[in-house]
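Q: coords below, sequence missing:
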């Protein structure tokens, strides 16, 4: 399934997102900065991409960590998953947090996160006094693994 998504370069050096393989779900987002940015341990920095995007109505852009950056360097989005709504037209920026014990430097044109474009449903919430019963009921936080 493919969907055309309009994207605008806000900076001449911005890199259009790319898919690493034909079956990749996420397109790599690249840093676009005039100079490198060092993220100290426990700190968060906003990293520019130099891009804005027109997410189609009925879809959302979800910004996830790149597994290599997260596992090898301890760098991942501070909010875990960023959400780009269909009506947002500002620059895509990624708040990267350093979970490691060492400073990490992000260079311009480095892959910093991945963007997944996905459809979603808008719920029409209906207040009620009762919910339907299930076998699981109110069991949560590991309850399905207990016997």
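A: On my side now, so go ahead. For clarity, every value in this text was computed on a predicted model and none was experimentally measured.

Q: C-alpha only now, for contacts and for neighbours.
A: Will do.

Q: Could you count how many residues lie near residue 119?
A: For residue 119, the count of nearby residues is 11 (other Cα atoms under 10 Å).

Q: got the contact list for it?
A: 58-60 (Cα atoms under 8 Å, 6 or more residues apart in numbering).

Q: distance of it from residue 58?
A: For residue 119, the distance to residue 58 equals 6 Å [Cα to Cα, to the nearest Å].

Q: same question, residue 123
A: 12 Å.

Q: And those two? Which one has more around it.
A: The neighbour comparison of residue 123 against residue 58 (other Cα under 10 Å) goes to residue 58, with 12 against 6.

Q: I'd guessed that one sits against residue 120; true?
A: Yes - here residue 58 reaches residue 120: they are 6.1 Å apart, a contact under Cα atoms under 8 Å.

Q: count of residues packed around residue 99?
A: Around residue 99 there are 21 other residues, counting by other Cα under 10 Å.

Q: again, but for residue 145
A: By other Cα under 10 Å, neighbour count at residue 145 equals 6.

Q: Can you tell me the SS state at the residue at minimal distance from the centre of the chain?
A: What sits nearest the mean C-alpha location of the chain, by Cα atoms, centre = their mean, is residue 63, with 1.1 Å. Assigned by DSSP: H, G, I helix; E, B strand; the rest coil, the conformation of residue 63 is strand.

Q: Presented hereafter is structure B, for comparison with structure A:
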């Protein structure tokens, strides 16, 4: 598997740099860690932007970093991302923060160093929109929102 070089900067010099790592050899994403001054309790329905302490520089504009929820936090505790998926564009140089919400029934306490999300690197394709009067026919057509069944 090919690796791309991604520069990483410690955006919170008071804290030690926590370099994201793949948890297993087959993992698609690296784990992002919370970097907090103190524990943070998220009440049910509460949202927060959780700092990771890192900034990155992607090596080229046709790569994006996507931030996803960790399945264990989501399925066990209801802790997930507010925006579904976070998009880290190739030209963003600020600290990566994870916008989280507690959809669970109980308060959840985050500690500095906790793994809170995962980041996957993907190719990006730029498009040129071509206005047309008609789109090509397909078997599905305009059917959507559950039209293919459960």
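A: Nice, thanks for sending it over. It should be emphasised that the depicted structure is a prediction, and the values quoted were computed from it without experimental measurement.

Q: quick one: TM-score?
A: Remark: TM-score between the superposed chains equals 0.95 [TM-score structural alignment, normalised by the length of structure 1]; 146 aligned residues with a Cα RMSD of 1.2 Å.

Q: any idea what the residue nearest to the centre of structure 1 aligns with in structure 2?
A: Using TM-score structural alignment, the equivalent of residue 63 of structure 1 in structure 2 is residue 67.

Q: how about the helices in structure 1?
A: Using DSSP state H, the helices of structure 1 run over 67-73.

Q: Which strand runs longest in it?
A: Taking DSSP state E as the criterion, structure 1 has its longest strand at strand 111-119.

Q: Can you report how many residues lie near the alignment partner in structure 2 of residue 126 of structure 1?
A: Aligned counterpart of residue 126 of structure 1 in structure 2: residue 130 (TM-score structural alignment). By other Cα under 10 Å, 5 other residues sit near residue 130 of structure 2.

Q: Ok, residue 48 of structure 1 next?
A: Residues contacting residue 48 of structure 1 under the criterion other Cα under 10 Å number 21.

Q: Check residue 96 of structure 1 too.
A: Applying other Cα under 10 Å, we find 24 residues neighbouring residue 96 of structure 1.

Q: list the contacts for it?
A: Applying Cα under 8 Å, 6+ apart, we find residue 96 of structure 1 in contact with 44-47, 75-78.

Q: Out of those residues, which is nearest to residue 115 of structure 1?
A: Residue 115 of structure 1 lies nearest to residue 77 out of the contacts of residue 96 of structure 1, by Cα to Cα, at 11.8 Å.

Q: What does the closest one correspond to in structure 2?
A: Residue correspondence to structure 2 (TM-score structural alignment): residue 77 of structure 1 is matched to residue 81.

Q: What about its match, how many residues nearby?
A: The number of residues packed around residue 81 of structure 2, counting by other Cα under 10 Å, is 24.

Q: Now do the spatially closest residue to it that is not a sequence neighbour against residue 25 of structure 2, distance only.
A: In space, and not counting its chain neighbours, residue 81 of structure 2 is closest to residue 100: 4.4 Å by Cα to Cα, 6 or more residues apart in numbering. For residue 100 of structure 2, the distance to residue 25 of structure 2 equals 27 Å [Cα to Cα].

Q: for residue 77 of structure 2, same thing?
A: The gap separating residue 77 of structure 2 from residue 25 of structure 2 is 26 Å, by Cα to Cα.

Q: Who has more neighbours out of the two?
A: In this view residue 77 of structure 2 and residue 25 are compared by other Cα under 10 Å, and residue 77 has more residues nearby, 17 against 6.

Q: The more buried one and residue 119 of structure 2, how far apart?
A: Noted for residue 77 of structure 2: a distance of 20 Å to residue 119 of structure 2, by Cα to Cα.

Q: do residue 18 of structure 2 as well
A: Using Cα to Cα, residue 18 of structure 2 is found at 14 Å from residue 119 of structure 2.

Q: again with residue 42 of structure 2
A: Here residue 42 of structure 2 is placed at a distance of 22 Å from residue 119 of structure 2 (Cα to Cα).
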